[in-house]
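Colleague: sequence first, then the predicted structure:
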Amino acid sequence: MTGAGLKNNFILSLIILAIVFSVLLPSSSSALSKKATVLIYHKFNEPDSPSTSIPTEVFEKQIRFLIEKGYRIISIDELVDALYHKKPFPEKAVVITIDDGYRTTYTEAFPVLKKYNLPFTVFLYMEGVGRFPAYMTVDQLKEMSKYDKVTFGLHSYYHKPLGSITDRKFLERDTKKAIKRFKKLLSFTPHYYAYPYGEYNHSVVQVIKDLGLEAAFTQDPFNVSPETDPYLIPRVPMVGSWATLKNLRWFLETEPMEVSEYNPSFGVLPENPPGRFVFKIERLGLYKDIRFYISELGWLIPEVDLKKSLVTVTVKKSLKRRVNRVALDAVDKRSGHKARFFYLIVKPSE
């Protein structure tokens, strides 16, 4: 065979190999992941509300950062579908949510999100929208609803902190009233709910389920896994001092900790002091430097039993705050990144 013939055969072999590998290896666009990040925003460019607002310029920088770093901003429907089917998320998945329906959602955030053609969800405080000056008008809601990548959800009617409320009649009345006004303004039934102030308990969750809402969102600051309960979907706040690119990067890299069981459960505690906290983690050996956190007391070092896959800590001090967030924090040995798990507890009535 001539030199030219050998060269042609070599080139042909390279082409065949390239085709084979392109079929066998998944492309980056089809890569899957076991975590997703749900971001939560409230107000935009409202310096009089420093703890809940983000400058529009910073918001747009965050959006550009997500796009430039290859994050895939997905719809809330895609996230919830993955949870119900226990399937992985798209690689580097992010969901954008905005609570309350403040007017600056329309005047500041909406133009940015529309500019980049991104999906997002707005959870509406139904007593406020279309009525109170700080919130979107009915015309603004209807104009925003024409954008085919926006989803609207419920954020209750009265916007009460629900963690301590176990009265089913009140919870049903509030939610039904919110659904009724939502349907009146937008002409369809909402599917998703965000707990006001991020507060919830078993009674609240059950009412949300019973009234036909398909998923609900907290304000527990960690990432979502395919095993996440669809009615306890955590969200990372991007407001006030939290709303920096440094914090955004950190949260995006954090892993959801694989906690399969925990006790005491979320919501109203059976007793105070709460006593023994127990976390079941089937693959406990994946983690190191495990710490326990409770808002009122700070960080504590728990007992770790690798044989039983249990992490435990006893809290003998009575809690004074009405609500606390409980967390486990560790380092994931596989990635070297932080891994976290959060939930909310409520002090029982005295």
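Modeller: Ah, there it is. Numbers count the residues shown, from 1 in each chain.

Colleague: from here on, just use CA atoms for contacts and neighbour counts.
Modeller: Noted.

Colleague: what comes up buried for stretch 185-203?
Modeller: By neighbour count with 16 or more other C-alpha atoms under 10 Å, stretch 185-203 contains the buried residues 189-196, 198-201, 203.

Colleague: need those in a markdown table (columns: distance to Ile165).
Modeller: Shown next, in a markdown table, are the buried residues of stretch 185-203 (distance: C-alpha to C-alpha, whole Å):
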| residue | distance to Ile165 |
| --- | --- |
| Thr189 | 25 |
| Pro190 | 23 |
| His191 | 22 |
| Tyr192 | 20 |
| Tyr193 | 17 |
| Ala194 | 16 |
| Tyr195 | 12 |
| Pro196 | 12 |
| Gly198 | 13 |
| Glu199 | 10 |
| Tyr200 | 9 |
| Asn201 | 8 |
| Ser203 | 8 |
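
Colleague: how far is stretch 165-175 from where the chain is centred?
Modeller: Offset of stretch 165-175 from its chain centre (C-alpha atoms, centre = their mean, to the nearest Å): 24 Å.

Colleague: which residues touch that stretch?
Modeller: 156-158, 201, 203-204, 207-208, 211 (C-alpha atoms under 8 Å, 6 or more residues apart in numbering).

Colleague: show the buried residues in these.
Modeller: 156-157, 201, 203-204, 207-208.

Colleague: out of those residues, name the ones that lie in helices.
Modeller: Counted as lying in helices by DSSP state H, out of these, are 203-204, 207-208.

Colleague: wait, Val80 sits on Ala215?
Modeller: Yes: the pair formed by Val80 and Ala215 meets the contact definition of C-alpha atoms under 8 Å, at 7.1 Å.

Colleague: overlap in contacts of these two?
Modeller: Joint contacts of Val80 and Ala215 (C-alpha under 8 Å, 6+ apart) are Pro230.

Colleague: next up, a second structure to put side by side with the first:
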Amino acid sequence: MQFLCHFKLQQSKNIVLFLLSFFILTLNFPAPSLAAQNLPAEQKDSLAVLCYHHIVPEESPTNTDATISVSEFEQQMKYLYEHGYYTAKLTDVEEFLYAKKKLPENTVLITFDDGYESNYTYAYPILKKYGLNALIFLIGGSIESKPQDPNIIPKLSFDQIREMSDSGLIEFGSHTFNAHYLINEESAFVAMSQELLYEDFDNMNEFFDQIGSPKIKSIAYPYGKFNDMSIAASRLNGYSLGFTVNQGFVCQDACPMALNRIIVLPGTTLEKFKVLIHDSSFVLPEYFDGSVVLRLDSATAYRDKKPMPLDAAATFVGGKFTAPLSFFVENLGWNLLWDSNSHKVTRQLTNQTEKWFTVPTYLAGEQVMVPVRELAEAMGYEVIWHQDDKTVEIK
């Protein structure tokens, strides 16, 4: 199992099948209360992956563990938003596991299984409202057939999938094409032959091609069950992440093809939700709304309450509050040039009304750090130091 998680398979199905048969056998601010207790100072080395399925209006019964109400879901999403959670994308998870890149404080990955139409009708508007990212695992065959049986919960349509994908908030993964059923109480995904398994992957690839979806890199195993052969087939088809329903967090040394998730059950109050995600944060202060905020010793910045990861934590250098230059260029779009000889930043003028200036920089490892107050004020912004929270507000 561990071997297959790390083994680089050849790009040929015939070779892979042969190998399988063989291996299966064998700023100048005052120097240093959001207080230090508000969020952990260090970036996290674990990730909470939330698992949802079907969402229903209040008047509908939630009589299965795979169904929660709209109000419960919105309450939880609002909590994540108001407490400054970073909602990861698949690229974040890949870099966390494969490149050992740290995640911002308070990070979650929001996932949905099966591809129910309620994900579009109820969850998607809430996710848009709070600017949260999510990942939906689709059962290709059930979406393609669009059954009209009133006893079957409606699935997403092609147009709904395309709309959500185009929003940039929603990514999609595989929940197999037609392997989400039981054979003698065993998941078909692990019970089927190699030939049928690879046929299912081929059908799923054609399904995503038909939708015009970006390359799929993740799979959620039906019923959370998998084996060496299914992992190998996933990797052969270009998948780099595999999700189970084993309860727990994802640690940085986890096998990328056997990731834990946290199933959110109906009746999960906010207090229970906080326990699930090991949360101890506080509501972001009001000044986070409408401003850019950086916090001392934190590798997460906020813009209009939306968290953004930094390449390095904001810190004091030479008595000045500094942050990575890359943040201001890539996230805020400031036209800045760095001179590696003079170690200064200058403004790249784009019109006659802009003012030219130079600001000194500092090197922290491989990161170019800039004094926040000097740079922001030179760009025409107001800068405020919040002593109690150890934060810098740029407005």
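Modeller: That came in fine, so what should we check first? None of these values were measured; they are calculated from a predicted model.

Colleague: which of the ones in helices among the buried ones among the contacts of stretch 165-175 of structure 1 lies closest to Gln140 of structure 1?
Modeller: Of all those, Ile208 has the smallest distance to Gln140 of structure 1: 27.1 Å, by C-alpha to C-alpha.

Colleague: and that closest one, what is it in contact with?
Modeller: 175, 193, 216.

Colleague: now do the aligned residue in structure 2 for Ala215 of structure 1: how many residues are near it, please.
Modeller: Under the alignment (TM-score structural alignment), Ala215 of structure 1 pairs with Leu241 of structure 2. For Leu241 of structure 2, the neighbour count with other C-alpha atoms under 10 Å is 23.

Colleague: swap in Thr175 of structure 1?
Modeller: Residues near Thr175 of structure 1, counting by other C-alpha under 10 Å: 21.

Colleague: where's the aligned partner of it in structure 2 relative to Asn63 of structure 2, distance?
Modeller: Thr175 of structure 1 maps onto Phe201 in structure 2, with residues paired by TM-score structural alignment. Separation of Phe201 of structure 2 from Asn63 of structure 2 (C-alpha to C-alpha, to the nearest Å): 32 Å.

Colleague: do the same with Met308 of structure 2
Modeller: Distance from Met308 of structure 2 to Asn63 of structure 2, by C-alpha to C-alpha: 38 Å.

Colleague: who has more neighbours out of these two?
Modeller: Met308 (19 against 9).

Colleague: my guess is that one meets Thr87, correct?
Modeller: No: contact between Met308 of structure 2 and Thr87 fails when scored by C-alpha under 8 Å: they sit 9.7 Å apart.

Colleague: burial count for Asn117 of structure 1?
Modeller: 12.

Colleague: residue contacts, the closest residue to it other than its chain neighbours?
Modeller: With C-alpha to C-alpha, 6 or more residues apart in numbering as the criterion, Asn117 of structure 1 has its nearest non-adjacent residue at 7.8 Å, and that residue is Lys149. The contact partners of Lys149 of structure 1, taken as C-alpha under 8 Å, 6+ apart, are 75, 117-120.

Colleague: any idea what Lys149 of structure 1 aligns with in structure 2?
Modeller: By TM-score structural alignment, Lys149 of structure 1 lines up with Leu169.

Colleague: so how far is Lys155 of structure 2 from that match?
Modeller: 19 Å.

Colleague: buried residues in stretch 82-92 of structure 1?
Modeller: 82-83, 87-92.

Colleague: which part of structure 2 lines up with it?
Modeller: With TM-score structural alignment as the criterion, stretch 82-92 of structure 1 aligns to 96-106.

Colleague: for the matching stretch, how far is the first residue from the last?
Modeller: End-to-end distance (C-alpha to C-alpha), stretch 96-106 of structure 2: 14 Å.

Colleague: and that stretch, how far out from the chain's middle?
Modeller: Distance, centroid of stretch 96-106 of structure 2 to centroid of chain: 11 Å (C-alpha atoms, centre = their mean).

Colleague: quick one, longest helix in structure 2?
Modeller: helix 194-211.

Colleague: ok, average deviation of it from structure 1?
Modeller: Compared with structure 1 after fitting, helix 194-211 of structure 2 has a mean deviation of 1.3 Å; criterion: mean C-alpha distance after the TM-score superposition for structure 1.

Colleague: next structured bit after that helix?
Modeller: Next helix or strand after helix 194-211 of structure 2 toward the C-terminus (DSSP states H and E): strand 218-220.

Colleague: mean shift between that following strand and structure 1?
Modeller: Mean for strand 218-220 of structure 2 is 0.8 Å (mean C-alpha distance after the TM-score superposition for structure 1).

Colleague: tell me what that strand is packed against?
Modeller: Judged by 3 or more C-alpha pairs under 8 Å, 6 or more residues apart in numbering; DSSP states H and E, the packing partners of strand 218-220 of structure 2 are strand 170-174, strand 241-247.

Colleague: just name the most buried of those strands.
Modeller: Ranked by mean neighbour count under mean count of other C-alpha atoms under 10 Å, those are led by strand 170-174, which reaches a mean of 25.

Colleague: same list, the contacts of stretch 165-175 of structure 1, but as TSV with distance to Ile16 of structure 1 please.
Modeller: Formatted as TSV, the contacts of stretch 165-175 of structure 1 follow (distance: C-alpha to C-alpha, whole Å):
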residue	distance to Ile16 of structure 1
Ser156	59
Tyr157	62
Tyr158	64
Asn201	59
Ser203	61
Val204	59
Val207	58
Ile208	55
Leu211	57
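
Colleague: from those, pick the one nearest Val331 of structure 1.
Modeller: So of these, ranked by how close each gets to Val331 of structure 1 (C-alpha to C-alpha), first place is Asn201, at 28.9 Å.

Colleague: and that closest one, what's its match in structure 2?
Modeller: Match for Asn201 of structure 1 (TM-score structural alignment): Asn227.

Colleague: I figured its match hits Phe189, correct?
Modeller: No: assessed by C-alpha under 8 Å, Asn227 of structure 2 is found out of contact with Phe189, at 9.1 Å.
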